[in-house]
Structures are given as C-alpha cells and as structure tokens.
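Student: Predicted model follows, preceded by the sequence.
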Amino acid sequence: MLKKRLCALAALLSLSAATLAAEVKLVVKADQAGPVIHRNIYGQFAEHLGTGIYEGMWVGPESKIPNVRGWRKDVIGALKALHVPLVRWPGGCFADEYHWREGIGPRNKRPVKVNTNWGGVAENNAVGTHEFFDLAEQLGAEAYVNGNLGTGSPQEMAEWLEYMTAEGDSTLAQLRRKNGRDKPFRVHYFAVGNEAWGCGGNMRPDYYVDLYRQAATFFKTPPNNRPIFIASGGTGHQIEWTEAIAKRAKGVPVDAISHHAYTLPTSDWAKKGQAVNFPESEWVSTLANAQQIDAMIRENVAVLDKLDPSKKIGFYFDEWGSWYDPEPGSNPGFLVQRNTLRDALLSALHFNVFHEHAERVKMTNIAQMVNVLQAMILTTKDKMVLTPTYHAFAMYVPFQDATSLPATLEGNPVYKVDKFEMPTVSATAARGKDGKLYLGLVNAHAHDAQSLTVDIGKPVQAARGQLLTADKMDAQNELGKPAQVVPKAFEAKASNGQLKLTLPAKSVLVVALEP
C-alpha cells in the first residue's frame, strides 16, 4: 500500500512539473506613465434584440418581478456592481429602423412594429427615450444614442437631439416636459447610423460620408450638452471607412469613428462554432482570433495618425465580443448563446489590447448586456445568473480611468493546436486611481500552468487580487446549479525581493502589487 502511495505521489509531482511551462518575465516600467485608460472602454450595449431588453431588463412597472419604474432591481443591482460607465442604445441594426417619436408618450398608445432585423417579433416601443435615460441614470452611466440614418433623415435626427437637449420653450422641449421630463437629458455620445456598410444601408464609404456631412450640419445642441459625435466606420481589417471619414468629413463635427469586430471560432459566418462542447482547437482558434483586434486597431490608427496627426478623432470599438451558433431550440434571431470560461478569457484579452491603444481607443461596447451574444447576465423569468464574462468585467474594474504603464513579456511561449497559435500569456499594467499598481494577466493554455516573474524596477513584497479559472474549457454558470466559474482570492508573496506568480491553465488573474 505504501509503495502504491509513493508511486502515485511521484506521478503527481511529475505531472505538476510537466504542466508548469518555462518561466516568463513581465517587465513593467512603473515610472513611465502612459495614456489614461478611459472608463468607457468598459462600455455596454443594449439593443432591441430578443430578450436583451424586454424580459431581460425591462419588465414594466406592473410586473411582479421587483423593479424600479419597469427596470429589474436584480439586474440593475448586478450591473451597478460592475460600475457600468456607458450604455449604447437602441442598436445596432435596430437603430436604422427606429423612429424615436414612436417611443415617447403614453406606452399604451405607442405603435407596435415588427422587428425585422431580429426574429420578426412584435416591438411595442415600451422602452423609448425616457425609459432609456432612466436606465442610464439608475446605473450612473453615460448615454450613447445611435441615430437612424438608414431609414431616417437629417431632420429626424436633428429633432431628436433637440427633444433630448433643448433648454428653452421650443415645441419639442415642451413635448419632452409634457412626457414627464422637465430638465434636458444629458446626451454624452450620438452616432450617425450603424454599420452603414451592411444592415445600415449597404453604402459605399464616400456615399456615407456625404450623408454624414449633410446630417451633422443640422445638429444643434446647447454648448453644455454637446455630444461626442460618432461616424459609423468599418469592420474587421477594413481601413477604407476610416480613411474616407478622416479625409472628407471636414467642416462638420466628427469626434470619433466606430468600428466593429466579432470573434468566431471558425471565421465562417455560415457555421460559426458551438458555444459549448467544443474541441481544444476551437478554444485556441477563438482566443487567437480575438487577438486580431490588435492588428485592426493598428491598421486604422496608422490611417488616423497620417490624416489626423493632432489626434482629434477617436477610434471606438462599439461592438465586439464572441459570436457562436445560436443555442439549439432558440429563435435564431435572438442570438442566444451560452457563456463559458472561454468568454471570460476572450474579454480579458480584449481589455489588454484596448489598454495598449488607450490614446485613440477611448470607448468600446461589448455585445451585449443581457441574454444576447456575450452577455454579462442571463435571465429566465424572475431568476438571473452572472456569467464568466461578468466576472471578467468585475475583476478589471480597477483599470477604469487608470494610467497605463508600459509592460512587456520576455520568453513568452507560443501556444499551438493544429494550425492555430497565439502567445500563451497576455499582460497589462496600470496605476489605478487609488495609487496602486495593477496587473491584468491571462494564461490562454488549456492545460499548462505558467510561471511568471514580475520586474517593476524596485522590490515588490506581495500581490493580492482575484483569480478566475475552472476545470473545463466550457465551464459555465447555469440557473439552479452551483456556479462553476467565480473569482477566488489570490495572494503571492515575494522571496528575496523577487515576485513570482503562478498562472493556472486557462485563467484570468488581476492583482495589485504591494511594495
């Protein structure tokens, strides 16, 4: 019996040694402050799509589900804990078929339309301008309104802006007051159309720019309530939209260009890949594809640096996230998908890239908040569950408005499965508003732990924070079952002034360093 136990122990020690990969060194230049990581990099997106708004967040004031003026208390509470800085609404593709006048006034008198983009279901316009701003104010978040360029007009967008922001006694300001809002709404961002290259009108870049210039000419708001105006840009590795907007949108306000990029395991929109029960090859292909966003940003920023050297135009990713085949049995137009540990790592990999480009990238919006695509929260009737993606966002809260610090990895091994490969470790560093130095780390390897030595140019005594991992690649949190993916407390102490961290396989780690 003793011999068997010794053999088992030896085998375990051998396995542990084999699964701990070669040591990587992280060098952080703690004395070289970079750009501030804008809190809106952690922005959210709520579209009239499936149960993303209706049922998922909005249940109406008469619902037995506890709510505040129609918005679910449990969901709002969970989102507030994320310090959600910004919400984009009403779309997405829905925005270019949305007419704002249909979403004001008594809810029982609003017209019922067909949501032609998402499932062909009835849209009763119960959530309109006033309800959206109530949501943003309950969350303490900034408001990003997407205007209708596709089926709308410059007049419609200009009048919506007046309705929301006018201070005087114009007819539209009085109409807003009649509908229950005396003071103007604070509109932080306003976009002219969405995905003009596709669902927003199948336009060419130059044609879109002409329409943008025409519409923006008529946008008039009080000086103290002028939104940041956003032009609809390209997707993926496209640069022609950025080039056309930066080159030709002169003489009208254009403060930023939006860009969209979704991550698919297969890169095939006809068969994207499953959200669960996927092979390791799709684990690494998904995470490797996610890191292409770095090249997308670099390509577009190079265009902006040439055409906008004064850096007046921001480059925003107002739609990003994973996109898998829809959940079997669901309405394909509702974009229902499960959320697993893979999505948590995908989120952290995006964060680390966005931080690196904080000079231009000052806002991004994951798609989406609740029940749709890579959601923070999943609901069923009066129950809800927090997803692995939610926990990744929560762990990275200290990076909101933190000051980025240069961070480089030495000796970072390549993780490869079949034809897909990527760096094993991803890292970011920043000085938080509380003065602490934070690290955000990802070990993408599905099986091997990774040893990491930290060098910030001076002694570090310890690191404390939270670790997110699980036994399986597709571990998830499901209603009525024990949560499989939740953060756990993490602590590591230095030895002889040197700090080493062990990153478990398939993990996200966020720590504050203690001098």
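Tutor: Received, thanks. Residues are numbered from 1 along each chain as shown.
Student: use CA for all of it now, contacts and neighbours both
Tutor: OK.
Student: Make sure I have this right: residue 426 is in a helix.
Tutor: No - read with DSSP: H, G, I helix; E, B strand; the rest coil, residue 426 is strand and lies in no helix.
Student: could you pull out the strands for the stretch 51-200 of the chain?
Tutor: Along the stretch 51-200 of the chain, counting by DSSP state E, counting those that start in this stretch, strands occupy 67-68, 71-72, 86-89, 113-115, 121-123, 142-147, 189-192.
Student: Distance from the chain centre to the first one, please.
Tutor: Shown here is strand 67-68, whose average C-alpha point lies 25 Å from the average C-alpha point of the whole chain (CA atoms, centre = their mean, to the nearest Å).
Student: repeat for the longest one
Tutor: Averaging C-alpha positions (CA atoms, centre = their mean) puts strand 142-147 15 Å from its chain's average.
Student: what number of residues lie near residue 392?
Tutor: As a burial measure, residue 392 scores 28 neighbours (other CA atoms under 10 Å).
Student: Indicate which one of the strands of the stretch 51-200 of the chain is closest to residue 502.
Tutor: With respect to residue 502, and counting by CA to CA, the nearest of these is strand 86-89 at 34.2 Å.
Student: JSON lines please, covering the strands of the stretch 51-200 of the chain and showing mean neighbour count and distance to residue 258.
Tutor: Shown next, in JSON lines, are the strands of the stretch 51-200 of the chain (neighbours: other CA atoms under 10 Å; distance: least, CA to CA, whole Å):
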{"stretch": "strand 67-68", "mean neighbour count": "18", "distance to residue 258": "32"}
{"stretch": "strand 71-72", "mean neighbour count": "24", "distance to residue 258": "28"}
{"stretch": "strand 86-89", "mean neighbour count": "26", "distance to residue 258": "12"}
{"stretch": "strand 113-115", "mean neighbour count": "15", "distance to residue 258": "24"}
{"stretch": "strand 121-123", "mean neighbour count": "14", "distance to residue 258": "26"}
{"stretch": "strand 142-147", "mean neighbour count": "25", "distance to residue 258": "11"}
{"stretch": "strand 189-192", "mean neighbour count": "23", "distance to residue 258": "9"}
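Student: Included below, for side-by-side comparison, is a second structure:
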Amino acid sequence: MNRRSIIATLTVLVSFCNVWAQNVVTFTPGKDTVTINKHIYGHFAEHLGRCIYDGIYVGEENTTIPHTNGVRNDVIDALKNLNIPNLRWPGGCFADTYHWKDGIGPKGKRPSIVNTWWGGVTENNSFGTHDFLNMCELLGTEPYLAGNVGSGEVQELSDWVQYVNFGGKSPMSDLRRENGREKPWNVKFWGVGNEAWGCGGNMTPDYYADVYRKYATFMSDWTNTGGLFRIASGANGADYNWTETLMKKIPKNLVKGIALHHYAVIEWKKKGPSTMYTDEQYFKTMKSAWLMNELVEKHSAIMDKYDPAKEIALVVDEWGGWYEVEPGTNPGFLYQQNTMRDAMIAGMTLNIFNNHAERVRMANLAQTVNVLQAVILTEGNKMLLTPTYHVMEMYKVHQDATLIPIQLNSADFVFNGEKIPAVTASASIAKDGKTHISLVNIDPTKEQAITVDVADKKYKSINGRLLTSKKLRDFNSFDNPANIKPAVFNEAQIKNNQIALKLPPFSVVVLELN
C-alpha cells in the first residue's frame, strides 16, 4: 500500500471514529437514587374545542359510538394502554371561568354558559365533576382539578374540596350524596388557579402570591395522607421573577408544587402549519422545544435557593407543540394534525423531564384529544393514535423507575448557522430490574451513530422499538391511521460494557436491556 492510500485509509478511520465519538451516552455509576415520578407522564383535558365534547364525551344517549356513561370506549382503552397517571381538568383558561356547581345535579337542569375563551360556543355543562371523576376511576388515573381563582370566590373552591373529598356529614357531602355518590373521590392534586399572569386574572406575582395564600388556607382536607397537593400557578416560560416571588412569599406548608408553562412555538403571531412546515420552521420548533431544558434548569436553580431539600415539585402542567389550526376549522378550537415533528418534541421533552426528575415530578401534555399536541384524534365514530401517543406509550417504561444519571455528548443539528443538540437521551431501571434507554435524533437528514457506555452494569440481551417514518411530515390520518407506528429495532449491539447503534433521521428508539 503506498503512502497516499495509507493516508486515505487513516482519514476514513478517523472520520468513522469521530462519528461515533460525537454521540456518546455514559452511565454515571453509583448515583441511582432518584425516581422518575410517574406523574411526569400526565395529560390535560380542557373544555376547549372538541377535547371533551365529541372527543372524550359523546353523551349517554349516543347509539352509534360505543361508550361507558357517555365516555368513548375506544378513548378509554387507548388511555389505559398509556398508563396515564393523572389527568388535569377543566382547564386551562376555562378553569378560571368555570363554576363547578353548574356541572352537578340532573343534566337537564344544569345551566348553560358561553365558553368565552375558546370559540364563544355554548357549554351545556353535561360533563361535570361526577362525569370527570368517575371517568378517572374508570381509567385508573388520579384527577388533577384546576380551581377557579380568577372569577371564583374562596368559598366556592373550599366547597368543591369538601364536595369531592369529605366522607362525613356536611352540607357539601350531603349534596354529593343527593347527586348519587356516597363515597368521596379523595382528590389529591389541586391547581390554585391557572396562568394567573394572563387569562387567570393578569395578576402580578406579588398579588397572586397573596391570593394563593388566602385560597390555599381555606382548602381544608383531612382525608388525604399528607394533605392536599396544592399547585401554584407558575411562570410563563422564562419569567424567573415569578418563580422567585412565589418561592419567597408562599409558606412551604401551603404548597407542594409550582407550575411552569412552555409551548414549542415558532412565533406566537406566526405559528406555522401543522403538516406543511418548512425546514426553517421545523428547526425553530425544535429550538423552542429544546428551550425547555434551560427553563427547567433555571427555574429549578431558583427553587433550590429556597428549598434545597427539593420538597416542592416543579410541575410543567402545560407543554407541547402549538401551530395554526387545520384549514377550515374553528380557530378557537385549536385542532391540529400531529406529524413526526411532534414525536420529536415528545421524545426530547420527556428525556428532559426524566433527567431532571429530582425537581420535575409532574407534567401534563396539552392536550389529550383533538386539541394541540393530542395523543388521540377523533372524527365521528373513527379514532386514531398520533405519533405523540406512540412516543408516550414507548416511554411508559420509565414511569416510577429509578433514574440512571447520564452524561451525553451529542452532535449538533445545524441550520443556517444556528445549532442545537441532535440527540437527547434518558435511562432508568424499572422495578423488575430491566434497564431502558430512550434516544431521540431530531436531525431530519442525518443518521446519528451512538455509543452507550453502561459503566459497571452487566447485560446479557438487548432489544428495542423504533418510531420513524418515510417523511418528516408524515402523519396518521383517518384513511390511514397506522401510517406511523412503533416497529421492532434490532440494530443495537452490545459488547462488553458498550452498546453501539445508529439512529435514523427524525427517530425515537427505546432500548430494553436484561
């Protein structure tokens, strides 16, 4: 072999090694002490567009769509398969205009209201407290009730707590029994208002902190072990002063969680289409989604100053992609399709939450059915599962598993001189001893070769699942509902203490190691 050939061969070898070295996941040994709280995998159902009516709830009198007490059976089965740990209701912005007593008692006597936030449509209150809480029992999930602080009074929220949680004799528990429910539901999770900085009242952080203290004080409950899990309305994105003020002014005995809202959005005035987005719009969406990592870290750092023991959870109870509505649909209904871009957002975001599980202990994808980054879409008696659904289903192996801390060196996804990490990952050990690693490659054109160094852990076998598609803009339609679905992934190889694999462009892989 001549000198020129040797140099060419070495160049190829160095280039090959660099490709593998660009993406290296390393297990950090001896620090497996944090649990990935299952409540990170929560969902959100608001009285918005077709999420509740025509999505989850079709009414008891419906004869064309199989249901249980008006709730679609196909939706029930799909959500059960996700093992959803909690479900937030009734909002959102709707929560601070919702008066819970309008939604109890005989349905024919319930007053109608106008949903002033979402489309100006008439709300007949046929889906109320009993309907929601009974559905949660059916799903085997914990309800998360968002209380009305914006337009409601302290007594109204206090009464709601007593109505759903008190087992003894009282005015509200007697009213519950009159309406057909003997035993209380013992609801643990309560949001004290929603987006108080905006649709919840346009409050300042100092004013809201005082309002919160007042409302939380009168939310009495002696039935839940450890008391109510009260969640304060938290910051909008990077409003760090909001978090600082709440942590400084609210006593620890009154709060268990501080919320945070962040959506992956290109621009609020120009959100772009859900399916026919440009390459630039894709990059901007992913850049906005990746911002979640910075937001979680900076809000957590503020919370650490006042709560070094991490007793108060960071609750990201609204997250997901937000685009323009589908052409021809009500702009107030926020109905959008769900492509592989949404799968990228879901996989990346859940990896971020998993890796910050010491502080992030609850989150809620917005929203469950037919709204924003939904996991389910419905059309009449048809139903489909979105790419986001499949990511959530693949990742459910992390629920209540022990986090494996990792170090990640990732290649860059570069567009027009800007860059963000192409690869995100998280890992955990389930209660049955199996290790799971979730990996995401958001680069739409480049395959990513990855090495996983599992340190001192020993594994005998490895298998995996893959979610990708032929095109980035692919989605599941009612004509082709299984266009995108998980497939078997057998490309990962394990030798000694290292795993080697290649992630296809815009893909999610979850590995299981035994």
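Tutor: It's in. Remember, it's a predicted structure, so these values are computed and weren't measured experimentally.
Student: With distance to residue 412 of structure 1 as extra columns, can I get the strands of the stretch 51-200 of structure 1 in TSV?
Tutor: Formatted as TSV, the strands of the stretch 51-200 of structure 1 follow (distance: least, CA to CA, whole Å):
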stretch	distance to residue 412 of structure 1
strand 67-68	49
strand 71-72	45
strand 86-89	35
strand 113-115	48
strand 121-123	49
strand 142-147	38
strand 189-192	39
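Student: Relative to residue 286 of structure 1, which of the ones you listed is closest?
Tutor: strand 86-89 (25.3 Å).
Student: ok so, going back, quick one: which of the strands of the stretch 51-200 of structure 1 is nearest residue 180 of structure 1?
Tutor: strand 67-68 (16.1 Å).
Student: how much does that closest one stray from structure 2?
Tutor: Once superposed with structure 2, the aligned residues differ from strand 67-68 of structure 1 by a mean of 0.5 Å; criterion: mean CA distance after the TM-score superposition for structure 1.
Student: helix, strand or coil for the most centrally placed residue in structure 2?
Tutor: Computing the C-alpha centroid of structure 2 and ranking residues by CA atoms, centre = their mean puts residue 365 first, at 2.8 Å. Under three-state DSSP, residue 365 of structure 2 falls in the strand class.
Student: how much space between it and residue 359 of structure 2?
Tutor: Per CA to CA, to the nearest Å, residue 365 of structure 2 is found 18 Å from residue 359 of structure 2.
Student: Let me see the contact set for the spatially closest residue to residue 403 of structure 2 that is not a sequence neighbour.
Tutor: Nearest non-adjacent residue to residue 403 of structure 2, counting by CA to CA, 6 or more residues apart in numbering: residue 428, 4.4 Å away. The contact partners of residue 428 of structure 2, by CA atoms under 8 Å, 6 or more residues apart in numbering, come to 398, 401-404, 435-437.
Student: so how far does the longest helix anywhere in structure 2 sit from its counterpart in structure 1?
Tutor: Longest helix in structure 2, counting residues (DSSP state H): helix 279-306. Aligned to structure 1 and superposed, helix 279-306 of structure 2 gives a mean residue distance of 1.2 Å (mean CA distance after the TM-score superposition for structure 1).
Student: Helices of structure 1, start to end?
Tutor: So, for structure 1 - with DSSP H - the helices run 2-19, 73-81, 129-139, 154-165, 171-178, 205-216, 240-248, 280-290, 292-307, 341-356, 388-395.
Student: could the ones you listed go into TSV alongside distance to residue 29 of structure 1?
Tutor: Shown next, in TSV, are the helices of structure 1 (distance: least, CA to CA, whole Å):
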stretch	distance to residue 29 of structure 1
helix 2-19	30
helix 73-81	31
helix 129-139	35
helix 154-165	44
helix 171-178	52
helix 205-216	41
helix 240-248	32
helix 280-290	26
helix 292-307	21
helix 341-356	14
helix 388-395	22
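Student: any idea which of these is most buried?
Tutor: helix 341-356 (a mean of 25; mean count of other CA atoms under 10 Å).
Student: List of residues touching that one?
Tutor: The contact list for helix 341-356 of structure 1 (CA under 8 Å, 6+ apart) reads 37, 41, 283, 286-287, 290-291, 293-294, 321-322, 361, 374, 388-393, 404, 426-428, 440-442, 444, 469-470, 472-476, 485, 506-508.
Student: if you set the cut-off to 7 Å instead, what comes out?
Tutor: By CA atoms under 7 Å, 6 or more residues apart in numbering, the residues outside helix 341-356 of structure 1 that reach it are 37, 283, 287, 290-291, 294, 361, 388-389, 392, 404, 426-428, 442, 473-476, 485, 507-508.
Student: That one to helix 280-290, inter-axis angle?
Tutor: On the basis of axes from the mean of the first three to the mean of the last three CA atoms, to 10 degrees, helix 341-356 of structure 1 is oriented at 20 degrees to helix 280-290.
Student: now helix 341-356 of structure 1 against helix 388-395, angle please.
Tutor: 40 degrees.
Student: Give me the mean deviation of helix 341-356 of structure 1 from structure 2.
Tutor: Mean for helix 341-356 of structure 1 is 0.6 Å (mean CA distance after the TM-score superposition for structure 1).
Student: What is the neighbour count of the aligned residue in structure 1 for residue 482 of structure 2?
Tutor: Alignment note: residue 482 of structure 2 maps to residue 483 in structure 1; criterion TM-score structural alignment. Using other CA under 10 Å, residue 483 of structure 1 has 15 other residues around it.
Student: What of residue 251 of structure 1?
Tutor: Residue neighbour count, defined by other CA under 10 Å, stands at 9 for residue 251 of structure 1.
Student: With residue 223 of structure 1 instead?
Tutor: Neighbour tally, residue 223 of structure 1, other CA under 10 Å: 7.
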